[in-house]
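Colleague: Need coordinates for the following:
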Amino acid sequence: MKQLFLLLSSFIALSVHAQDTIGIFPFNKDIGSPKMKGSATYDGVAQAYTLKGGGYDVWYNRDEFRYLWKKMTYDFIVTANFELTGKEGNAQSKVGWMVRKEGDPASAHISTALHGDGLTVLQWRPEAGANMLVPQDERFFSKRNVQVMQLERRGDVFIMRAAGYGEPLQIVGYHEMKNMAGEVLVGLFVCAHDSNAIAEARVSNVRICDPVPMNNNPNPNRAWRVGSRLETIDIFNGKRKIVYQSVGRLESPNWMPGGKKILFNADGLLFTVPVAGGSTAEVLNTGLAKRINGAHCISSDGKMLGIGNSDGRWPNILLLPLSGGTPETVVNEMPAYLHGLSPDNKAVVFTAPRKDMPGAVYDIYKKSVNGGQAVRLTDSKRYEFADGCEYSPDGKYIYYNASQRGGTMQIWRMRPDGSGKEQLTFGAYNNWFPHISPDGKWMAFISFPPETRPNVHPAYASVTIRLMPVSGGAARVIAYLYGGQGSLDENSWSPDSRHLSFVSYTTL
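Modeller: Below you'll find the model as predicted:
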């Protein structure tokens, strides 16, 4: 099984494998024979696309533009950052996502479009050969600083979302297209809106996701399983890179000391992979611990590794050398979900259910690595929940997420003895798993949409990773992804406090 996992895992291809293939798109050509021929290139280091395209327009009853696409049959969510980068051209030049029924210039299609003047729109041709809809039937976005566009197909309905840098995605519009069922072409396009000109665009952070069915009931005619992308992101410019991919489920990345490798959980074991990318992950020796549950943390001195293992009656907590070896049990008297080690490496903090409080109540506990009684630090009531506990690098606080009765899940902090509890985030989003950067300046966490129940962190949802200063201030979005539990459960900051690693998911 482990050999199969390694064989099926692969680093994203950085080179061209077929004549027309560009990056992840097998097809690359002009649609509609524009007078000025287009082109496309892929930067494998930056994992970004440059598109150049002519064309009179994407409008009326036929289109002219440059198109990169792949074929997809089931529901999808596609997201990317867009920028028109060429010399100042037509205000109606456009770049975006496009879904077409076929490659014919008169094909039915629906597309998101970022224009040269900043206008952002969802537009469509309802059937082959028909005119595009008149302006009052389009879906316009009022903001003019859009950089991120997302298009989702959910059955017959297409949903467009957009955002400026650092902002949550907002719904621009949606439209039902029953004639776009089954296999369609999905990809990136650029159009000059001028037959005698070329428009140029840069598209980055391109992610095509085939989501889990809404009811989690796999199509009986489809081989359904979840694949994973191990990614890194520069928190200051939002640039993401896929460093490792697998048809299996990866969880809980952790940046290793020295900044050269990333540790992650898969199939009950721990693996490492180079940050620079690679085709093979190496198994970390964890002795008899073969059912590691995704909970793990690295000591501040880089010598020890804490893991959560589910090999007995319930999940327990073990310690072993980071280089690998035989684990020693730290917590086994109660179900325990590890989240952190104290900076002096003398205590673990974890989440556990309350025996004396029915109703799925969880609290945060601390215990010495040398034994003794676990000390409860929070006092949740019925239908309340505390989780995601982690020390700040200076040891002055334990950060965690908690929901109070009837409220959303929010980020809190307290002193290591449980005193001085202070709420740090507010609002409609449910925020989980706070992680403080090694320099103590930033807090990253994962945000679930408002419709998610506060005490639930599903593995498969449209979520964001947000960043806020530890000193206080507004949180901003740095990544939009399909993920959840397993994406950012453990502290995944790079040693230089500039990058994070996380996992996003897609069905395969």
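Colleague: CA only for contacts and neighbour counts going forward, please
Modeller: OK.
Colleague: Would you mind pulling up the elements that the helix or strand where Ala113 lies packs against?
Modeller: Using DSSP states H and E, Ala113 maps to strand 109-115. Under the contact definition 3 or more Cα pairs under 8 Å, 6 or more residues apart in numbering; DSSP states H and E, strand 109-115 sits against strand 94-100, strand 120-125, strand 146-154.
Colleague: helices and strands around the last one, which ones?
Modeller: What that stands for is strand 146-154. Checking 3+ Cα pairs under 8 Å, 6+ apart, strand 146-154 ends up next to strand 76-84, strand 94-100, strand 109-115, strand 157-164.
Colleague: swap in the shortest one?
Modeller: Using 3+ Cα pairs under 8 Å, 6+ apart as the contact definition, the elements that strand 120-125 packs against are strand 109-115, strand 139-141, strand 170-176.
Colleague: same for the second one, what does it pack against?
Modeller: If you count contacts as 3+ Cα pairs under 8 Å, 6+ apart, strand 139-141 packs onto strand 120-125, strand 170-176.
Colleague: on that earlier part again, want to throw the helices and strands packed on strand 109-115 into TSV with distance to Leu319 and mean neighbour count?
Modeller: Shown next, in TSV, are these (distance: least, Cα to Cα, whole Å; neighbours: other Cα atoms under 10 Å):
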stretch	distance to Leu319	mean neighbour count
strand 94-100	48	27
strand 120-125	52	25
strand 146-154	42	23
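Colleague: Using JSON lines, please lay out those together with distance to Gly182.
Modeller: JSON lines is the format used below for the helices and strands packed on strand 109-115 (distance: least, Cα to Cα, whole Å):
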{"stretch": "strand 94-100", "distance to Gly182": "11"}
{"stretch": "strand 120-125", "distance to Gly182": "17"}
{"stretch": "strand 146-154", "distance to Gly182": "11"}
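Colleague: And for Glu138, the neighbour number?
Modeller: 17 (other Cα atoms under 10 Å).
Colleague: Am I right that it is in contact with Val121?
Modeller: Yes - Glu138 is within contact range of Val121, at 6.8 Å (criterion: Cα atoms under 8 Å).
Colleague: Could you also give me the structure for this next sequence, so I can compare it with the first?
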Amino acid sequence: MKTLLILALATVTLHAQQTPEVPDWAQPGSPTHKQVPPPADFHRPSKIFNNRIGIFDGEADVGSALVPGSASYDPATKQYTIHSAGYNIWYSRDEFRFLWKRMSGDLSLAADVSFPNPNGYNDRKAVLIIRQNLDDDAPEAMAGQHGTGMVHLAARLTRGASLRDYEYRLSAVGLPSSSNGLTTLHPKRIGLEKRGDEIALYISVEGEPLHQFGPPIRLHFDGPFYVGIGFTSHLPATSDTAVLSNVNLVNSAGQVR
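Modeller: Predicted coordinates:
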């Protein structure tokens, strides 16, 4: 009887570890729940891993999502596969897996984006991002591609401020299709360029050369800062996957390709 009781307690403990408690504010928007910002001054220290992965110096679970993230690189296919939970990259703090490189000065960054899981949350985001540091509330500029195919440029101008969505966005739209009348637009490649304090979004919709989409925003970063790729599932305790491939990162402007 004592052995059975110990096993039952161990099972309960394991189940509790596998299903972390999610605060109500972290739940994504739905027909029955309105998405809200995190509480004022809420933070989780980021978990930082200084192991090289592909061209990047290290990885981090920015904001320490309730489920740890992971990533891998396949040099044969030039693909970075990123697994991450995390309630969002938005508002006054972020939760996502980040592959980073410390840099200064101008830069050009681009990648192909895909989502292997067709049933992930629509607002999941694969991102190209520049961050002042690895804290969850750091100033940042982000080119994000959502699960729906929408691409946009956003920035947190100061530490702890809410992320601002600049309306230079390409939305997922219905296009003619021979099979069912409409098809969803998923851009082939996105890019981000830093030229001084100006940061611009680049996009390739159907495989054409990357071209600037909308005017640049202005945001100053003190070097060295952190540059790289990342992903959040937009689900606080459920991991999903993004694949970013053919990543091009150059320490100069005008090289987005």
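Colleague: May I have the TM-score of the superposed chains?
Modeller: Here the TM-score for the pair of chains, by TM-score structural alignment, normalised by the length of the second structure, is 0.72; 196 aligned residues with a Cα RMSD of 1.8 Å.
Colleague: Distance to Ile364 of the first structure added to the helices and strands packed on strand 146-154 of the first structure, as TSV?
Modeller: Listed next are these as TSV, based on distance: least, Cα to Cα, whole Å:
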stretch	distance to Ile364 of the first structure
strand 76-84	36
strand 94-100	44
strand 109-115	45
strand 157-164	36
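Colleague: and stretch 95-106 of the first structure, which stretch of the second structure?
Modeller: Per the alignment by TM-score structural alignment, stretch 95-106 of the first structure matches residues 126-137 in the second structure.
Colleague: Kindly report the same for stretch 231-238 of the first structure.
Modeller: Counting by TM-score structural alignment, stretch 231-238 of the first structure corresponds to no residue in the second structure.
Colleague: same deal with stretch 53-60 of the first structure?
Modeller: The alignment of stretch 53-60 of the first structure onto the second structure (TM-score structural alignment) covers residues 84-91.
Colleague: ok, and what's touching that stretch?
Modeller: Stretch 84-91 of the second structure is contacted by residues 26-28, 37-38, 64-70, 94-97, 124-125, 161-163, 231-241 when judged by Cα atoms under 8 Å, 6 or more residues apart in numbering.
Colleague: Likewise for stretch 192-204 of the first structure?
Modeller: Here stretch 192-204 of the first structure makes contact (Cα under 8 Å, 6+ apart) with 34-36, 38, 47-58, 65, 80-86, 89-90, 92-95, 190-191, 239.
Colleague: 7 Å instead?
Modeller: Residues from elsewhere that reach stretch 192-204 of the first structure (Cα atoms under 7 Å, 6 or more residues apart in numbering): 34-36, 47-57, 80-86, 90, 92-95, 190-191.
Colleague: Of these, grab the buried ones for PyMOL.
Modeller: Here is the PyMOL command that selects the buried residues among the contacts of stretch 192-204 of the first structure (16 or more other Cα atoms under 10 Å):
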select buried, resi 34+36+47+48+49+50+51+52+53+54+55+56+57+80+81+82+83+84+90+92+93+94+95+190+191
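Colleague: Endpoints of stretch 85-100 of the first structure, how far apart?
Modeller: 25 Å (Cα to Cα, to the nearest Å).
Colleague: end to end, how far does stretch 217-227 of the second structure reach?
Modeller: Using Cα to Cα, the end-to-end distance of stretch 217-227 of the second structure comes to 17 Å.
Colleague: For it, what is the distance to the chain centroid?
Modeller: Computed by Cα atoms, centre = their mean, to the nearest Å, the chain-centroid distance of stretch 217-227 of the second structure equals 17 Å.
Colleague: Now name the helix or strand holding the residue nearest the centre of the second structure.
Modeller: Centroid-nearest residue in the second structure: Phe231, 3.2 Å away (criterion: Cα atoms, centre = their mean). If you go by DSSP H and E, Phe231 of the second structure is part of strand 225-232.
Colleague: One more: Ile242 of the first structure?
Modeller: Using DSSP H and E, Ile242 of the first structure sits within strand 240-246.
Colleague: quick revisit: quick one: contacts for the residue nearest to the centre of the second structure?
Modeller: Shown in contact with Phe231 of the second structure (Cα under 7 Å, 6+ apart): Ile82, Ser84, Phe96, Arg97, Phe98, Lys125, Ala126, Val127, Ala242.
Colleague: again, only this time at 8 Å
Modeller: Contacts of Phe231 of the second structure (Cα under 8 Å, 6+ apart): Ile82, His83, Ser84, Phe96, Arg97, Phe98, Arg124, Lys125, Ala126, Val127, Thr241, Ala242.
Colleague: Quick one: which of these hold up in the first structure? List them.
Modeller: Among the contacts of Phe231 of the second structure, the ones still in contact in the first structure (both residues aligned by TM-score structural alignment, their matches' Cα atoms under 8 Å) are Ile82, His83, Ser84, Phe96, Arg97, Phe98, Arg124, Lys125, Ala126, Val127, Thr241, Ala242.
Colleague: So what's the residue count around the residue nearest to Arg144 of the first structure when sequence neighbours are not counted?
Modeller: Residue nearest to Arg144 of the first structure in three dimensions, not counting chain neighbours: Gly118, with 4.7 Å by Cα to Cα, 6 or more residues apart in numbering. Neighbours of Gly118 of the first structure under the rule other Cα under 10 Å: 21.
Colleague: Check whether Gly118 of the first structure really touches Gln147, as I assumed.
Modeller: No - applying Cα under 8 Å, one finds Gly118 of the first structure not in contact with Gln147, separated by 9.4 Å.
Colleague: okay, now whatever residue of the second structure lines up with Thr41 of the first structure: neighbour count?
Modeller: The equivalent of Thr41 of the first structure in the second structure is Ser72 (alignment by TM-score structural alignment). Ser72 of the second structure has 13 neighbouring residues, counting by other Cα under 10 Å.
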